[in-house]
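Trainee: Below are the sequence and a predicted model; questions follow.
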Amino acid sequence: MAVYTEVAAETLRAFLGTYNIGTLEAFEGIAEGIENSNFLLKTSDSKYILTLFERRVQPKDLPWFLGLMKHLSQKGLNCPQPVEDQKGQALRELAGRPAAITTFLSGRAIEEIDEASCAAIGEALAQFHVLGADYKIERKNALSIEGWRPLFESCHGAGDDLSSGLTQEISKALLRLEKNWPQTDDLPRGQIHADLFPDNAFFQGKTVSGIIDFYFACTDFFAYDIAICLNAWCFKEDKTFLPTFAKAMIDGYEKVRPLERAEKEALPLLCQGAAIRFFLTRLYDWVNTPEGALVTKKDPLVYLTRLRYFSEVDHV
């Protein structure tokens, strides 16, 4: 989450007047994240999240995202529910951007990751995969193997400004991944979250109370979604891999959906892919985030460390 586009209070009040969610009492921008402009709304009825879609989100994909959220919510996954206006529309336009309001989830991002929280997020991820199985419309993962090289080239060698020789190192890693990446039918696949970082999971105590930010969700390998979580949750101080955390996560996942042998064998490669995906999007944002945007830029080199780690192991 972030804020790139500002919204005037009077404009927002008029916009909310087309919904049945009460009158505006307060709103504030949310700085976390880097993709869209987000605001916490407090109305006379309740709290809501307003999202203005920017940057990598394609407007044509928005009905798919909102439909998946509605589907999973109705199936019992605790996630934001799109709010429809008085005409039954969930997708609108505000301040020149596609916009949607969703329900507000209780809970907060966990303050200190441990084995218990990794087990809980593994279980929640598996529930996401199982409950999404009958959401049949597919959405291609634009930030998978075919998208990494164009993204890398769009950074025009900016990695060398962060660390000498980085462009060559990433180029070699891309060649290795392009040669060995699984084919579509090699591994089980379906709807995945593709961005389940600690700030996209809410906890109450040790229990996952909700999953948010579905705007990278797509149709891809389930094990790739696990690989993203292993990168995001299982490193101490961004540097040291914690095998006990990884085991807890995978054990939690398998309580709901057992992994196939091929999925387990593919995890080191998929983890390399997840690391390079987040390295490249962070590098792109590091170079291209406009000055003055209410957004916290994230260090790409964190994921270089993870890429190097997973490139040297044969199991997770």
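Mentor: That came through fine. Residues are numbered from 1 along each chain as shown.
Trainee: drop to CA atoms for contacts and neighbour counts, all remaining ones
Mentor: OK.
Trainee: Just the residues contacting stretch 303-316, thanks.
Mentor: 231, 239, 241, 243, 246, 264-265, 267-269, 271-273, 275-276, 278-279 (CA atoms under 8 Å, 6 or more residues apart in numbering).
Trainee: out of those residues, which are buried?
Mentor: 231, 241, 246, 267-269, 271-273, 275-276, 278-279 (16 or more other CA atoms under 10 Å).
Trainee: from those, which single one is nearest Ile170?
Mentor: Nearest to Ile170, judged by CA to CA, of the buried ones among the contacts of stretch 303-316 is Ile276 at 7.9 Å.
Trainee: May I have the secondary structure class of the closest one?
Mentor: helix (DSSP: H, G, I helix; E, B strand; the rest coil).
Trainee: tell me which element the nearest residue to it once chain neighbours are set aside is part of?
Mentor: Nearest residue to Ile276 in three dimensions, chain neighbours excluded: Leu307, at 6.4 Å (CA to CA, 6 or more residues apart in numbering). Using DSSP states H and E, Leu307 sits within helix 301-310.
Trainee: go on, Asp45?
Mentor: Judged by DSSP H and E, Asp45 forms part of no helix or strand.
Trainee: about what we covered before: got the buried ones among the contacts of stretch 303-316 as a markdown table, with distance to Asp45 and secondary structure columns?
Mentor: Converted to a markdown table, the buried ones among the contacts of stretch 303-316 look like this (distance: CA to CA, whole Å; DSSP: H, G, I helix; E, B strand; the rest coil):
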| residue | distance to Asp45 | secondary structure |
| --- | --- | --- |
| Asn231 | 39 | helix |
| Phe241 | 45 | strand |
| Ala246 | 41 | helix |
| Leu267 | 45 | helix |
| Pro268 | 47 | helix |
| Leu269 | 48 | helix |
| Cys271 | 43 | helix |
| Gln272 | 45 | helix |
| Gly273 | 44 | helix |
| Ala275 | 42 | helix |
| Ile276 | 43 | helix |
| Phe278 | 38 | helix |
| Phe279 | 41 | helix |
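Trainee: contacting residues for the most centrally placed residue in the chain?
Mentor: The structure's the chain has its C-alpha centroid closest to Asp195; by CA atoms, centre = their mean the separation is 2.0 Å. Shown in contact with Asp195 (CA under 8 Å, 6+ apart): Asp213, Phe214, Phe216, Ala217, Asp225, Ile228, Cys229.
Trainee: Pasting the second one now:
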Amino acid sequence: MAVFTPLSPAEAALVARAHGLGAVSAITPIPAGSVNSNFFLDTDAGRRFMRIYEEQEADGVAYEWALLDHLGEAGLPVPARVAGPAPGAVRVAGKPVALFELVGGEMSCQAGVSKARARALGGFLARCHAAAAGFGWRRRSRFDLGRVAERLAGVPREGELEPVVGRLGAVLAEVREGWPVGLPRGPVHGDLFRDNVHWEGDAIVAAIDWESAADGLFAYDLAVTILAWCFGDAFEWGLAAALVDGYEAIRPLEAREAAELRRMLLAAAARFTVTRITDFHLREGVGERVHKDYRRFLARLEALAAHDAAALAARLGVAVAG
């Protein structure tokens, strides 16, 4: 979440009217995040969350809305969309918009990530994967490895980035060679970071920001979540093992998935290093938002690279056939 496209009072009023919310009394920009422009709107019907989609067109918006409906019907705690016009029918600066009901709970800081929360998160992710497997839509991810490699190719190889680009190119080539075929897949969140999960105690009350959801490997989505939740100044392997344990309590990993976890983790670390370079490091001063340093994910990548597949599996408490 961030602010790239400004929202005028007249535009906010148009959006609110289209959703039957009455007049708008206040607009509050939300600077956190990286991709979309987001606001709180105070209306006659109460406060709502508004998103301007910066990178999605109507088809991508329709996919997200349909997936949220599907997961909500399965009993999973996801945001409820405010009923209104079809995807893309209401726009600001030519871009699709959406309104969502507010969610409760609080986000967790890294220090607040306990083994109990990690286990609960793993179980939640597994339930999402189980439910999403019955979702009929398929959509290519904007962040699959081919597109990540394209992003990296556009990064200038100069200054501090010169060795980083070379390193990332080597890692992407390594993980793409022999990329596994036939692993369980379906719609995945792809971005389940701490700021996208709300808690009450050790219970998840909402998982938000499904805008990047797309078809992908479930093991890769698990890897993204491990990287997002189990690294402070270094990897916290006890948290990672608890997260995987919670996941496997609902959906045990296939032997092939367990064997590929190192590849999945390296691929995810490379992806987020690249996107933090392209979306933040090379765009400093663009939009009102919180900065995210690519070095944080580069550190994860190097820590992972120091382990072979068997050592990583042992850290995660996963059995890998020898």
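Mentor: Received the coordinates, thanks. Bear in mind the structure is a predicted one, so any value in this text is a computation, not a measurement.
Trainee: coming back round to it: what residue of structure 2 takes the place of the residue nearest to Ile276 of structure 1?
Mentor: Mapped onto structure 2 by TM-score structural alignment, Leu307 of structure 1 lines up with Leu301.
Trainee: hmm, who's touching stretch 200-215 of structure 1?
Mentor: Here stretch 200-215 of structure 1 has contacts from 57, 65, 69, 77-80, 105-110, 116-117, 120-121, 124, 193, 195-196, using CA under 8 Å, 6+ apart.
Trainee: residue ranges of the helices in the stretch 101-250 of structure 1, please?
Mentor: 115-131, 145-154, 159-162, 166-180, 222-233, 243-254 (DSSP state H, counting those that start in this stretch).
Trainee: buried residues in the longest one?
Mentor: Applying a neighbour-count criterion of 16+ other CA under 10 Å, one finds 115, 117-131 buried in helix 115-131 of structure 1.
Trainee: That helix against structure 2, how far on average?
Mentor: Taken over the aligned residues, the distance from helix 115-131 of structure 1 to structure 2 averages 1.1 Å (mean CA distance after the TM-score superposition for structure 1).
Trainee: list the buried ones in stretch 37-50 of structure 1?
Mentor: Buried residues in stretch 37-50 of structure 1 (16+ other CA under 10 Å): Ser37, Asn38, Phe39, Leu40, Leu41, Lys42, Thr43, Lys47, Tyr48, Ile49, Leu50.
Trainee: try stretch 48-67 of structure 2
Mentor: 48-54, 56, 58, 60-61, 63-65, 67.
Trainee: Next up, the contacts around Arg185 of structure 2.
Mentor: Arg185 of structure 2 sits next to Ala133, Asp215, Gly216, Leu217, Phe218 when contact means CA under 8 Å, 6+ apart.
Trainee: Looking at structure 1, which of those residues hold up?
Mentor: Compared against structure 1 with both residues aligned by TM-score structural alignment, their matches' CA atoms under 8 Å, the contacts of Arg185 of structure 2 retain Asp215, Gly216, Leu217, Phe218.
Trainee: before we move on, the earlier item: what is the most widely separated pair among the buried residues of stretch 37-50 of structure 1?
Mentor: Greatest spatial distance among those (CA to CA): Ser37 and Thr43, at 18.9 Å.
Trainee: burial measure for Gln168 of structure 1, as a count.
Mentor: 13 (other CA atoms under 10 Å).
Trainee: Which position in structure 2 pairs with it?
Mentor: By TM-score structural alignment, Gln168 of structure 1 lines up with Gly166.
Trainee: Let me know the distance separating Leu91 of structure 1 from Thr43 of structure 1.
Mentor: As defined by CA to CA, to the nearest Å, Leu91 of structure 1 lies at a distance of 19 Å from Thr43 of structure 1.
Trainee: what's the closest of the buried residues of stretch 37-50 of structure 1 to Tyr284 of structure 1?
Mentor: Ser37 (17.8 Å).
Trainee: contacting residues around that closest one?
Mentor: For Ser37 of structure 1, counting by CA under 8 Å, 6+ apart, the contacting residues are Met1, Ala2, Val3, Tyr4, Thr5, Gly29, Ile30, Thr51, Leu52, Phe53, Glu54.
Trainee: Not counting residues beside it along the chain, what's closest to it?
Mentor: Val3 (3.9 Å).
Trainee: Also Ala213 of structure 2?
Mentor: His189 (4.4 Å).
Trainee: What about that neighbour, how many residues nearby?
Mentor: 26.
Trainee: Strands of the stretch 1-150 of structure 1, start to end?
Mentor: 24-29, 37-43, 47-52, 92-94, 97-103 (DSSP state E, counting those that start in this stretch).
Trainee: With distance to His156 of structure 1 added, can I get those strands in TSV?
Mentor: Converted to TSV, those look like this (distance: least, CA to CA, whole Å):
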stretch	distance to His156 of structure 1
strand 24-29	32
strand 37-43	27
strand 47-52	29
strand 92-94	33
strand 97-103	28
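Trainee: so which of those strands gets nearest Asp285 of structure 1?
Mentor: Of the strands of the stretch 1-150 of structure 1, nearest to Asp285 of structure 1 by CA to CA is strand 37-43, at 14.7 Å.
Trainee: what lines up against Ala258 of structure 2 once you look at structure 1?
Mentor: That one, Ala258 of structure 2, aligns with Lys264 by TM-score structural alignment.
Trainee: So what touches stretch 234-253 of structure 2?
Mentor: 113-116, 118-127, 130, 219, 222, 226, 229-230, 300, 303, 315-318.
Trainee: That one: which residues count as buried?
Mentor: For stretch 234-253 of structure 2, a neighbour-count test (16+ other CA under 10 Å) marks 235, 237, 239-248, 250-251, 253 as buried.
Trainee: so Ala262 of structure 1 is in which element?
Mentor: helix 261-288.
Trainee: For that helix, which helices and strands make contact with it?
Mentor: With contacts taken as 3 or more CA pairs under 8 Å, 6 or more residues apart in numbering; DSSP states H and E, helix 261-288 of structure 1 sits against helix 145-154, helix 166-180, helix 222-233, helix 301-310.
Trainee: Columns distance to Glu84 of structure 1 on top of those helices, output as a markdown table?
Mentor: Below are these laid out as a markdown table (distance: least, CA to CA, whole Å):
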| stretch | distance to Glu84 of structure 1 |
| --- | --- |
| helix 145-154 | 33 |
| helix 166-180 | 42 |
| helix 222-233 | 29 |
| helix 301-310 | 38 |
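Trainee: Let's have the kept ones among the contacts of Arg185 of structure 2 in JSON lines, adding distance to Leu183 of structure 2.
Mentor: Below are these laid out as JSON lines (distance: CA to CA, whole Å):
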{"residue": "Asp215", "distance to Leu183 of structure 2": "12"}
{"residue": "Gly216", "distance to Leu183 of structure 2": "10"}
{"residue": "Leu217", "distance to Leu183 of structure 2": "7"}
{"residue": "Phe218", "distance to Leu183 of structure 2": "8"}
